[in-house]
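Trainee: sequence first, then the predicted structure:
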Amino acid sequence: MGDALNVGIIGAGKISTAYATTLVRLPDITVTRVADLDAGRADALAAELPGALAVAPDELLADDKVDVVLNLTVPQAHAAVALAAIASGKHVYGEKPLAASTTEARGVLDAAARAGVVVGCAPDTVLGTGLQTARASLSAGDIGTPVAATAFMVTPGHERWHPSPEFYYQPGGGPLFDMGPYYLTALVTLLGPVRRVTGMSATPRATREIGAGPRAGTVFPVDVATHVSGILEHTGGALTTLMMSFDIWDAQLPRIEVYGSAGSLSVPDPNHFAGPVRLFTATTGERIDVPERAGYRDAARGYGVADLARSLRDGTPPRASGDLAFHVLDVMERILEAAETGTAVEVTSRCTVPAPVPFGARPDRE
């Protein structure tokens, strides 16, 4: 790798524009190639990235002007694309989840270890000031010892706005696999890995209807649970109550709250990089805003790629790591297993909680 990390993007769908907007302004990152099965989409994305060329996926993988493959394909293709990139000697940073199953994900991590390349994975929202400030507050003992947490993500479904939403309702999708990584990555970052889970799930509707775009009115089948509830036991002893749903129109629920022996902490939406952190203690007697005190400021999707570049330069693990993403995927699978079997299920994987992001740090230097 030279002075800049040369990035090749495979997958020019809806999320790619968010990455492109960020990557063009980040130091030490140069997007050199873009590929998609739809050549027109690749051309359109490459036009947003100065100096980038649109090529076929096989050409991108073989190109020595690509150091890392940014894998923005649909979840069912995550593992296959990652393995192809690793076989070509490329580092990989992928959208969440790491793969459609832990079996596939283990294959990706094992292949990377053999090839001597690094795997990173979204979400990188935990690197922003919102979650990092909440983490700093917990580490400072502001609420004493954490004893419990709640995490709620509810929506009536992505088919209302997404023009091609079918993949959200196929294996590797659903509210747990789609949005769960944001919440579970945040919870693991705040409270540590998960060692045991229970769960229940439901699929109230067998079909969904596309509500926007040229295919509006198209009805398609639902092949996954669209409402999932679980209890997570963290290695430190805290218990989290989790609810992920594509079946709720409106609810006045917190995104994430952590409850401790001396107070409570309200955590911002983990789908975003910033947001208010609010603290209640017996001393304050009311909720007060916690000033920003950790995390990358003005971060956006793509900062995980920049943090990967930093890790390669410094010889340290990436914060949005493959091991963290694997543990989150394992937790999600075990919740669904618990829902199917009606039992508590052990989570056998573990991960190292990433290093905190100092306040004012930049991904190109800390």
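Mentor: Thanks, I have it. Just so you know, these numbers come straight off a predicted model, no measurement behind them.
Trainee: use CA for all of it now, contacts and neighbours both
Mentor: Will do.
Trainee: the residue nearest the centre of the chain: what secondary structure?
Mentor: When Cα atoms, centre = their mean is applied to the chain, the residue found nearest the centroid is Pro123 (2.4 Å). Following DSSP: H, G, I helix; E, B strand; the rest coil, Pro123 is assigned to coil.
Trainee: that one touches Pro181, doesn't it?
Mentor: Yes: counting by Cα atoms under 8 Å, Pro181 is a contact partner of Pro123 at 6.8 Å.
Trainee: anything in contact with each of those two?
Mentor: Residues within reach of Pro123 and of Pro181 at once, by Cα atoms under 8 Å, 6 or more residues apart in numbering, are Lys96.
Trainee: how close does Ala294 get to Leu138?
Mentor: Using Cα to Cα, to the nearest Å, Ala294 is found at 12 Å from Leu138.
Trainee: if you could redo that for Met179, that was the one I meant.
Mentor: Separation of Met179 from Leu138 (Cα to Cα): 24 Å.
Trainee: ok, Thr73 next?
Mentor: Applying Cα to Cα, the value for Thr73 to Leu138 is 35 Å.
Trainee: do Val224 as well
Mentor: Using Cα to Cα, Val224 is found at 35 Å from Leu138.
Trainee: same deal with Ile15?
Mentor: Applying Cα to Cα, the value for Ile15 to Leu138 is 32 Å.
Trainee: and His234, by the same measure?
Mentor: 15 Å.
Trainee: ok, Asp67 next?
Mentor: 37 Å.
Trainee: again, but for His272
Mentor: 19 Å.
Trainee: ditto for Ser16
Mentor: Taking Cα to Cα as the measure, Ser16 falls 34 Å from Leu138.
Trainee: included below, for side-by-side comparison, is a second structure:
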Amino acid sequence: MGEPHRVGIVGLGYISQAYLRTLARHPRVTIAAVTDLDPARSAAVAAALPSARALPIETFLDSDVETVLNLTVPAAHASVALGAIGHGFHVYGEKPLAASLAAASAIVETAAAAGLTVGCAPDTVLGTGIQTARAFIDGGGIGRPVAASAVMVTPGHERWHPHPDFYYLPGGGPLLDMGPYYLSALVHLLGPIRSVTGAASRTRDARTIGTGPRTGERIPVEVPTHVTGVLEHAGGALSTITTSFDAVHTTAAPLEIHGETGTIAVPDPNKFDGDVRVFELGASEWRSVPVSAGYVGATRGIGLIDQIAAGSPRASGALALHVLDAMTALLRSAEQGRRIALTTTAERPEPVPLLTAEEWSAG
């Protein structure tokens, strides 16, 4: 297997703990350096990782890492990624790839010119939920796919996140925050998107933080908080998507794919696993589909492990760019009241074979 791959982490906020639980114990990876705007966070993480040095942000890019794991807020994704690429590092980042399509394109193009790899969350699509559904669809289990629906509703992240400001600033909102899970899954399942038509609304200009040291503080809302749209896939299928920070709950399945001979209910794409169910033409009830593909027991960071192992990541920058193109086009469509053709495309990533937790966690 060779020496472990040296990873440096930029940004040690809420999501970093999920990544560290996966990466710190994987034999393919060494966390070599960490940095954060809050030096105390860096010191605390480094103290728990004998392999890691806590570095100031100013000197982090002079460290001897191979890949930078970019866990900063969306507004900083592009500057951190481009800085890392400029120093000769591969990059894997949290979603979205950048806060704007132009910045995301610059990341992908600059990395390609330098011969470097870019990966991007979400990696939940590599788990057994989406991958089992994909294997079933690709095997003809629902006939030719003709349509899909994706639904994500929540009353807002300020209810549980102690510092939710960035969710309501440019680069945030329900579509850019949660849409990557659903759109990435739809591309895995149905292929790339050709064009979109969207509508959006914002119900409030401020939100109240509901937990943590800032409980009761009001924060501004500068982005749409309910977005819905229609996606036209290159293969002919039509998907509808709804993402909302304004609704309370729903009985709708997170994802449903409709084919000529059946409908498949896909588990929450924000999770790695879950029950895949199918209702076949002529049947009288749903039945569960046995797990047949994906990383079993996967957790956040499996996308980076996949990138290190394969060299050509399934959770790729090209896919993240295409998903961001679709999301920003939906928002522009909502503003302009017209259908918008996308400027990018992406190949469906290679499917993930069934890999047990013992197989992938052993390196």
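Mentor: Now that the structure is in, tell me what you want to look at. Everything quoted here is computed from the prediction, not taken from an experiment.
Trainee: which of Thr73 and Leu138 of the first structure has more neighbours?
Mentor: Between Thr73 of the first structure and Leu138, Thr73 has the larger neighbour count (other Cα atoms under 10 Å), namely 24 against 20.
Trainee: for the more buried one, which non-adjacent residue is closest in space?
Mentor: Excluding its sequence neighbours, the residue lying closest to Thr73 of the first structure (Cα to Cα, 6 or more residues apart in numbering) is Gly11, at 4.7 Å.
Trainee: so who does that neighbour touch?
Mentor: Neighbour list for Gly11 of the first structure: 34-37, 42, 71-73 [criterion: Cα under 8 Å, 6+ apart].
Trainee: Ala357 of the second structure now?
Mentor: By Cα under 8 Å, 6+ apart, Ala357 of the second structure lies in contact with 295-298.
Trainee: show me what the longest helix anywhere in the first structure is packed up against.
Mentor: Scanning the first structure for the longest helix, with DSSP state H as the assignment, gives helix 322-341. Under the contact definition 3 or more Cα pairs under 8 Å, 6 or more residues apart in numbering; DSSP states H and E, helix 322-341 of the first structure sits against helix 102-115, strand 119-121, helix 174-191, strand 194-202, strand 345-346.
Trainee: what span of the second structure lines up against it?
Mentor: Aligned using TM-score structural alignment, helix 322-341 of the first structure spans residues 317-336 in the second structure.
Trainee: list the buried residues of the matching stretch.
Mentor: Using 16 or more other Cα atoms under 10 Å as the test for burial, stretch 317-336 of the second structure gives 317-334.
Trainee: and that stretch, how far from the first structure on average?
Mentor: Stretch 317-336 of the second structure differs from its equivalent in the first structure by a mean of 0.4 Å after superposition (mean Cα distance after the TM-score superposition for the first structure).
Trainee: can you give me how far that stretch is from the chain middle?
Mentor: 14 Å (Cα atoms, centre = their mean, to the nearest Å).
Trainee: for it, which outside residues touch it?
Mentor: Contacts to stretch 317-336 of the second structure, defined as Cα under 8 Å, 6+ apart, come from residues 95-97, 100-101, 104-105, 108, 118-121, 175-176, 179-180, 183-184, 192-193, 195-200, 227, 229, 339-347.
Trainee: can you check stretch 258-269 of the second structure too?
Mentor: Stretch 258-269 of the second structure is contacted from outside by 124-125, 129-130, 133, 141-148, 181-182, 185, 253-257, 273-281, using Cα under 8 Å, 6+ apart.
Trainee: could you list the buried residues of that stretch?
Mentor: Across stretch 258-269 of the second structure, burial judged by 16+ other Cα under 10 Å covers 258-259, 262-269.
Trainee: before we move on, what about stretch 212-222 of the first structure?
Mentor: Those would be 212, 216, 222, for stretch 212-222 of the first structure by 16+ other Cα under 10 Å.
Trainee: just how off-centre is that stretch within its chain?
Mentor: With Cα atoms, centre = their mean, you get 26 Å for stretch 212-222 of the first structure.
Trainee: quick one: terminal-to-terminal distance for it?
Mentor: End-to-end distance of stretch 212-222 of the first structure (Cα to Cα): 18 Å.
Trainee: what of stretch 308-323 of the second structure?
Mentor: First-to-last distance for stretch 308-323 of the second structure - Cα to Cα - comes to 22 Å.
Trainee: residue ranges of the strands in the stretch 251-363 of the second structure, please?
Mentor: Per DSSP state E, counting those that start in this stretch, the stretch 251-363 of the second structure carries strands over the ranges 255-259, 262-266, 277-280, 287-288, 340-341.
Trainee: in the stretch 201-350 of the second structure, which spans are helices?
Mentor: Using DSSP state H, counting those that start in this stretch, the helices of the stretch 201-350 of the second structure run over residues 302-310, 317-336.
Trainee: those helices: which one's closest to Pro170 of the second structure?
Mentor: With Cα to Cα as the criterion, Pro170 of the second structure lies closest to helix 317-336 of those, at 11.2 Å.
Trainee: what's the first helix or strand after the host helix or strand of Asp43 of the first structure?
Mentor: Asp43 of the first structure is part of helix 39-46, with elements assigned from DSSP states H and E. Note on helix 39-46 of the first structure: by DSSP H and E, the next helix or strand toward the C-terminus is strand 53-55.
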